[in-house]
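# give the three-dimensional model of this entry:
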Amino acid sequence: MDFKIVLFVFACVIGTTLGEGLRCYACGFSSVDSDRDCLTITNDTRTVECPHLYCTILRQEFLDPVGQVASFARGCESQPDFLNHEVTDSTFRTFYRACTTDLCNIGNGIQSVTGGNLSPTPEYNGINLLVPGTGDAANIKISLVMLLLSIFVINII
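Have a look, this model is predicted:
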């Protein structure tokens, strides 16, 4: 009987550790803010447990004056608008960056981030990449492991 309890606890632990999320830096800045700490990662930069697939950076610069940051955000998303891309309109140049490893959203937002091999080189040309195998694969794996372990435990009882 004790073996069944130990096996059940083991199954629960395995299920929860498989579901551990991504850690990302999370902060924001707007041109009207005086606190520009989000633009540079420090020991005090806030981190979050991200339940999604991507750590992200969104950097928006004014075209006039050139290079002045209008807004900047670090965070996590399930499906970013773009992985590593730049968009320019009549007012702004916007950099979208995404990566898939812990605390990978560290850059200034201008250079492409490469965590998780989303972009092959730092000189990546900005075209979106389709990344096979992403989505809810981790949740499917957790569910499958829990189902198999439950069946195993039921058969032992």
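
# contacts, neighbours, all on C-alpha from now
Fine.

# list of residues touching the helix or strand hosting I5?
According to DSSP states H and E, I5 maps onto helix 2-18. Helix 2-18 is contacted by residues A138, I142, S143, V145, M146, L149, S150, V153, I156, I157 when judged by C-alpha atoms under 8 Å, 6 or more residues apart in numbering.

# a strand runs through the third one, doesn't it?
In this case it means S143. No - with DSSP: H, G, I helix; E, B strand; the rest coil as the criterion, S143 is located in helix rather than a strand.

# structure for this one too, so we can compare:
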Amino acid sequence: MKVPGGLSKTELFATGLCVALMSVALSNALDCYVCSYMDGDSDASCVNNASAVRVLNCTMKYCLTVRKELKRNASKVISFLRDCQDEPLINHGNRPDDTIRTYYTSCKQNLCNGHNGRTNNSTGGASGSGAQNAIIPGKSNAQKNCLWAWLLNLLWFQLIF
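Model (predicted):
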């Protein structure tokens, strides 16, 4: 049976389903700041001013920052990265070696990696020796549930027709 516009019911349904699934996929995309800085670069916006760097509509799960600084001079940033990844190497925390401390943070909210990369955890303890990290809430599961509902409706529709 043809509907107005010359499309069959199946073609109309397939078009609507594609639009719906694409909108769900786009709603799962995550906006992250992306940039990199190496010691000696003339532009330090990546380290000091996240709002001045590029924003990427990322299809991966996490926004992240990785900050490397000298242990003896914490204000000396050796390298800095804002990016997005499916699985960060380390979610939160730091790894010191003899001369460099590397801070890792990751999060699942739009533009959540705009901080300085060296966020202190308020529960670090009185001695200050606790791990430096950021506690950032993630996305809700509502978007995942919406996708499952669409898939179940598609299966139901295929069984009926």
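
# care to give me the TM-score?
Here the TM-score for the pair of chains, by TM-score structural alignment, normalised by the length of the first structure, is 0.74; 142 aligned residues with a C-alpha RMSD of 3.0 Å.

# returning to what we had before: tell me the buried residues in the helix holding I5 of the first structure?
Counting neighbours by 16 or more other C-alpha atoms under 10 Å, one finds that the buried residues in helix 2-18 of the first structure are L7, F8, A11, G15.

# ok, now how distant is the nearest residue to V145 of the first structure once chain neighbours are set aside from E49 of the first structure?
Counting by C-alpha to C-alpha, 6 or more residues apart in numbering, G15 is the residue found nearest to V145 of the first structure once chain neighbours are left out, at 7.0 Å. From G15 of the first structure across to E49 of the first structure, the span is 17 Å (C-alpha to C-alpha, to the nearest Å).

# now tell me what touches the helix or strand harbouring M146 of the first structure from outside.
Using DSSP H and E, the element containing M146 of the first structure is helix 137-156. Contact with helix 137-156 of the first structure is made by K4, L7, F8, A11, C12, G15, L18, G19, as judged by C-alpha under 8 Å, 6+ apart.

# of all those residues, which comes closest to R74 of the first structure?
The closest of those to R74 of the first structure turns out to be G19 (C-alpha to C-alpha; 22.4 Å).

# contacting residues for the closest one?
A138, N139, I142.

# lining up these with the second structure, which overlap?
Counting by both residues aligned by TM-score structural alignment, their matches' C-alpha atoms under 8 Å, the second structure reproduces none of the contacts from the contacts of G19 of the first structure.

# nearest to N84 of the first structure among the residues you listed?
A138 (22.8 Å).

# ok, whatever residue of the first structure lines up with R54 of the second structure - how many residues close by?
For R54 of the second structure, the aligned residue in the first structure is R46 (criterion: TM-score structural alignment). Counted with other C-alpha atoms under 10 Å, the neighbours of R46 of the first structure add up to 14.
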